[in-house]
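J.: missing the sequence, but the structure's below:
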């Protein structure tokens, strides 16, 4: 019986990679192999574990979500993370994306505003023996320059307006991933610091996901 369960689990993981992720033009073998190594189901809340490989966002409570597997993989591919990179993650969630980033880069600084989620992420990372992550509880929705500048910055939730503080926290050559906009239309963007104070923005795709708490809001007219 145990053998049968393990076989089904690995078949579901294989299907996730081949049917969802590869078909979304994620073909980098380093990323694909990483998805087999870091076991996504072990970062998913118990109530949703059967849906760990489904093409859907997983609720984490407190309004937070795990992004879809294909989104997570695409983000990693677009960022072209190097083993020497210092990374800032805004929104630790369950720690899954944190673990993936830690496998690819040198050091990850991950900031989570919800204390309970921060504790869950810390426990998950410790369970998996991941040691090159500094987890901090705080509000990084409008920037987190404390450990900067960074080579890579990832916002794991959306923001109506992207604060300039994130761009200014990039090293030359640094890359920033952010989902910018409001429901029903948001754009996933890759911003590269091509030289000091010079940035290149590439719109990757349209999407929609939960916002960061305390995200920077546009000015709204009142009557």
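T.: Yep, it's here. Everything numeric in this text was worked out from a predicted model, so none of it was measured. Numbering: from 1, shown residues only.
J.: use CA for all of it now, contacts and neighbours both
T.: OK.
J.: does the residue nearest the centre of the chain count as helix, strand or coil?
T.: Nearest to the geometric centre of the chain sits residue 156, at 4.2 Å (Cα atoms, centre = their mean). Here residue 156 is strand, with the state taken from DSSP: H, G, I helix; E, B strand; the rest coil.
J.: got the contact list for the helix or strand containing residue 134?
T.: Secondary structure from DSSP states H and E places residue 134 in strand 133-137. Under the contact criterion Cα atoms under 8 Å, 6 or more residues apart in numbering, strand 133-137 has outside partners 92, 98, 102, 107-115, 118, 122.
J.: below is structure B, check it against A:
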């Protein structure tokens, strides 16, 4: 992180973590520490920097968004990361969620549909020293079979159902978090894989951009 970073952002991050995240029940100390550390304002456009720590999503181009901080924290906490894991992220977007994951896991594999977003995210992550994030451009609904299996999978776009390849690429005992529903009504679903069984938990109503791909929505 830039040591010349204005103190204004440090204070804004502290306020974000206290009022938007901890106050809403996020308890994992590692997640709170990561949210406090990662400079969210570097992942948004220059013109939106003053809004980076607001309690809402922001546009990042290509019709995509950087998720509301609380949702990032909620999804991350649900993955139950302890440190040695290999995580798959579907939808790199700005790269912010990948940076949070990189603080908490050994490896982060991230797939993005839009080359322009992938390039920008890669540049920001590298500039911040996150050398444990691997990004590729492709159809995230197919997962990343060459790097599977994964301890945890996070999908940052909503699909009509959980893509079968992602279930197959999840380790036994692994956790997957994804918004599921149609364009207007979605729920954040956590899946824990226990042998052939999938234990599902509803974490509440959410609103995400559409997951487009072979096992998601059509273009």
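T.: Sure thing, it's come through. Only a predicted model underlies this, so the values are computations on that prediction, with no experimental measurement involved.
J.: where does the TM-score land?
T.: The TM-score (TM-score structural alignment, normalised by the length of the second structure) is 0.92; 214 aligned residues with a Cα RMSD of 1.8 Å.
J.: does the longest helix along the second structure pack against any helices or strands, and if so which?
T.: If you go by DSSP state H, the second structure has its longest helix at helix 115-127. Under the contact definition 3 or more Cα pairs under 8 Å, 6 or more residues apart in numbering; DSSP states H and E, helix 115-127 of the second structure sits against strand 133-137.
J.: list the contacts of the residue nearest to the residue nearest to the centre of the first structure when sequence neighbours are not counted.
T.: Nearest residue to residue 156 of the first structure in three dimensions, chain neighbours excluded: residue 91, at 5.6 Å (Cα to Cα, 6 or more residues apart in numbering). By Cα under 8 Å, 6+ apart, the contact list for residue 91 of the first structure reads 110, 111, 112, 113, 155, 156, 157, 212.
J.: what about the second structure, which of those residues hold up?
T.: When you map the contacts of residue 91 of the first structure onto the second structure and apply both residues aligned by TM-score structural alignment, their matches' Cα atoms under 8 Å, the shared contacts are 110, 111, 112, 113, 155, 156, 157.
J.: tally of neighbours for the fourth one?
T.: It stands for residue 113 of the first structure. Residue 113 of the first structure has 20 neighbours, counted by other Cα atoms under 10 Å.
J.: my guess is it meets residue 121, correct?
T.: No. Look at residue 113 of the first structure against residue 121 with Cα atoms under 8 Å: they stay out of range, at 11.9 Å.
J.: report the longest strand in the first structure, please.
T.: Longest strand of the first structure, by residue count under DSSP state E: strand 170-182.
J.: comparing that strand with the second structure, how large is the average distance?
T.: Compared with the second structure after fitting, strand 170-182 of the first structure has a mean deviation of 0.6 Å; criterion: mean Cα distance after the TM-score superposition for the first structure.
J.: now that strand: how far from the chain's centre is it?
T.: Taking Cα atoms, centre = their mean, to the nearest Å, the mean C-alpha location of strand 170-182 of the first structure is offset from the chain mean by 12 Å.
J.: for that strand, list every residue counted as buried.
T.: Counting neighbours by 16 or more other Cα atoms under 10 Å, one finds that the buried residues in strand 170-182 of the first structure are 170, 171, 172, 174, 175, 176, 177, 178, 179, 180, 181, 182.
J.: right, and the third one touches residue 200 too?
T.: Yep, that's residue 172 of the first structure we're talking about. No. With contact defined as Cα under 8 Å, residue 172 of the first structure does not reach residue 200; the gap is 11.4 Å.
J.: what is in contact with those two at once?
T.: Common contacts of residue 172 of the first structure and residue 200 (Cα under 8 Å, 6+ apart): 193, 194.
J.: just to revisit the earlier point, ok, and the most crowded of the kept ones among the contacts of residue 91 of the first structure?
T.: That'd be residue 110 among those, by other Cα under 10 Å, with 28 neighbours.
J.: now do the end-to-end distance for stretch 21-39 of the first structure.
T.: End-to-end distance for stretch 21-39 of the first structure, by Cα to Cα, to the nearest Å: 15 Å.
J.: err, stretch 136-152 of the second structure, not the other one
T.: Using Cα to Cα, one end of stretch 136-152 of the second structure lies 18 Å from the other.
J.: and stretch 125-142 of the first structure, by the same measure?
T.: Taking Cα to Cα, stretch 125-142 of the first structure runs 25 Å from one end to the other.
J.: re earlier: tell me what the next helix or strand after the longest strand of the first structure is packed against?
T.: Using DSSP H and E, the helix or strand that follows strand 170-182 of the first structure in sequence is strand 185-195. Packing partners of strand 185-195 of the first structure (3+ Cα pairs under 8 Å, 6+ apart): strand 170-182, strand 198-207.
J.: can I get those in CSV with distance to residue 188 of the first structure?
T.: Shown next, in CSV, are those (distance: least, Cα to Cα, whole Å):
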stretch, distance to residue 188 of the first structure
strand 170-182, 4
strand 198-207, 5
